[in-house]
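> kindly return the folded structure for what I paste below:
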Amino acid sequence: MNKPILYSLQHCPYAMRARMGLLMAKQQVMLRAITMKNKPEEMLKISPKGTVPVLVLTDETLSNTVVIDESLDIMVWALQQNDPEDLLHKDNPEDLLEMLELVKRNDKEFKPQLEIYKKSKRFRTGTEVEERQKCEVFIAELEQRLSRRNLEEKCFVGNKQGLIDYALIPFVRQFSRVNKAWFKQAPYPLLREWIQQQMQTRLYAKAMEKYPLWLDEYEECLFGDD
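Below is the predicted model:
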């Protein structure tokens, strides 16, 4: 079977999410690294919105192509193929629904506010504290979820790690880096410890490996464990 093609951008949080999902599912893909300033025509033809990640699935005959261009959908697809860590919590469907809803809130509510917070810090608009506090509504909830008792391991939904714990890593990482000095003493010790641990894992290191730009040499790179 032809390996899927993944169009990806190294530091895009959505692309990071997709790469971590593929790694956890041990799904190998041919990675095409891009920049947003020079998007491949091949990618734009199959996904006109022009954002990453984009996963392209093609059968052996090359006659049937499926395009998945949402990061969460890529994670779910990968884990449906192989889920050795049971990140979809197959015996607890209510957990999966809760995880998907939390990802939706992250993407639709927290991420847009995070962008406003980042801009307020970068451009010194004088509204950094106000914009950060709006982000903290979601951040405080994550801290509370980690503080629940009787957990087998620190996680956001259920009593063990799941899809949500990997789906949120890139976004909590971004939040923690806007004002590092503030975050180091912020009232979120569990979340701070959690993101520090996640960023020190082999998974994170592999997900963040840098690849040559595909348009430079038109050379695809094998990504993922088998």
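> every contact and neighbour count from this point should use C-alpha atoms.
Fine.
> other residues contacting stretch 77-93?
21, 22, 24, 25, 26, 27, 76, 95, 96, 161, 162, 163 (C-alpha atoms under 8 Å, 6 or more residues apart in numbering).
> got a markdown table for these, with neighbour count and secondary structure too?
Formatted as a markdown table, the contacts of stretch 77-93 follow (neighbours: other C-alpha atoms under 10 Å; DSSP: H, G, I helix; E, B strand; the rest coil):
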| residue | neighbour count | secondary structure |
| --- | --- | --- |
| 21 | 29 | helix |
| 22 | 25 | helix |
| 24 | 23 | helix |
| 25 | 25 | coil |
| 26 | 19 | coil |
| 27 | 19 | coil |
| 76 | 20 | helix |
| 95 | 19 | helix |
| 96 | 20 | helix |
| 161 | 20 | coil |
| 162 | 20 | coil |
| 163 | 28 | helix |
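> would you do the same for the sequence below? I want to compare the two.
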Amino acid sequence: MIALPIFYSFRRCPYAMRARMALAASAVQVELREVVLRDKPSEMLEASPKGTVPVLLLPDGRVLDESLDIMRWALAQSDSMGWLAHDDQNLVSATDGPFKIALDHYKYPHRYGLTDGTAHRDAALAHLGDLNDLLSAARYLGGAQPAFTDIAIFPFVRQFAATDTIWFAALPLPALQSWLSGLVGSDLFASIMSRYKQWKVGDAPVHFP
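Sure, this is the predicted structure:
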């Protein structure tokens, strides 16, 4: 039997979400190991001491512990939907950098000694406005269909929107809201949000997708 890549994931982590979506889109099968973040397995920490998910252990011994690298690796194996044709690294970097920093301060203000995260919420709106402008010209950032850029960015916009759903729904960002709703309601997203029990040594392998 050919050994499968081992994939450490956490269901609600946005970084793991985008990696799972790329794995599902590529149909590259892995052995999924669901992690509980307060009880990380030593096997994962040995492979990737930084202790964050996702982590992909390849049969040749390589370790990929950055979600974008996992996405690109999966799609390099099979990219039937042409996701890699739209990989806007500047837009993804802006989301992973300044937007994500603002999102964390908005969602978890007390972690940063803040009374509330309103100022950071408002700072993040500039990026959302830019996305809305782009999506006003096409249904997806990748054009008529979702592509790499959409999937790389989507989980973080979803996290932002979920922080205050009523406030977000009232924003004058109709193209962005429609884009988000379409991705949240997609079969692809539903397929990667199944619940799995915490992986323990000796458990029967769980194959994904």
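> re earlier: ok, the contacts of stretch 77-93 of the first structure vs residue 191 of the first structure, which is closest?
Lowest distance from residue 191 of the first structure to the contacts of stretch 77-93 of the first structure (C-alpha to C-alpha) belongs to residue 161, with 14.2 Å.
> my read: the closest one touches residue 155, true?
Yes - with contact defined as C-alpha atoms under 8 Å, residue 161 of the first structure reaches residue 155; the gap is 5.1 Å.
> which neighbours do these two share?
In contact with both residue 161 of the first structure and residue 155: no residue, using C-alpha under 8 Å, 6+ apart.
> with adjacent residues omitted, what lies nearest to the aligned residue in the first structure for residue 173 of the second structure?
Under the alignment (TM-score structural alignment), residue 173 of the second structure maps onto residue 188 of the first structure. Nearest non-adjacent residue to residue 188 of the first structure, counting by C-alpha to C-alpha, 6 or more residues apart in numbering: residue 143, 6.0 Å away.
> element containing that neighbour, please.
Element membership of residue 143 of the first structure, judged by DSSP states H and E, is helix 128-146.
> and what of residue 30 of the first structure?
Following DSSP H and E, one finds residue 30 of the first structure within strand 29-33.
> for that strand, give me the average deviation versus the second structure.
Comparison of strand 29-33 of the first structure with the second structure after fitting gives an average deviation of 0.4 Å (mean C-alpha distance after the TM-score superposition for the first structure).
> ok, and what's touching that strand?
3-10, 211-214, 219-224.
> narrow these to those that are buried.
Among the contacts of strand 29-33 of the first structure, the ones that count as buried by 16 or more other C-alpha atoms under 10 Å are 3-10, 211, 213-214, 220-221, 223-224.
> my read: residue 139 of the second structure touches residue 180, true?
No - the pair residue 139 of the second structure / residue 180 is not scored as a contact, 10.4 Å apart, by C-alpha under 8 Å.
> can you map out the helices along the first structure?
13-24, 41-46, 71-81, 93-105, 111-122, 128-146, 163-167, 169-178, 180-185, 189-198, 202-207, 214-217 (DSSP state H).
> between the ones you listed, which one is nearest to residue 65 of the first structure?
helix 41-46 (9.5 Å).
> which position in the first structure aligns with residue 184 of the second structure?
When the first structure is aligned by TM-score structural alignment, the residue opposite residue 184 of the second structure is residue 199.
> same deal with residue 33 of the second structure?
Counting by TM-score structural alignment, residue 33 of the second structure lines up with residue 32 in the first structure.
> could you do residue 134 of the second structure as well?
Per TM-score structural alignment, the equivalent position to residue 134 of the second structure in the first structure is residue 145.
> hang on, its match packs against residue 159?
No - applying C-alpha under 8 Å, one finds residue 145 of the first structure not in contact with residue 159, separated by 10.3 Å.
> and residue 64 of the first structure, how many neighbours does it have?
By the criterion of other C-alpha atoms under 10 Å, residue 64 of the first structure has 9 neighbours.
> equivalent analysis for the one 4 residues further on, please.
The number of residues packed near residue 68 of the first structure is 17, by other C-alpha under 10 Å.
> what's the answer for residue 169 of the first structure, then?
Residue 169 of the first structure has 19 neighbours, counted by other C-alpha under 10 Å.
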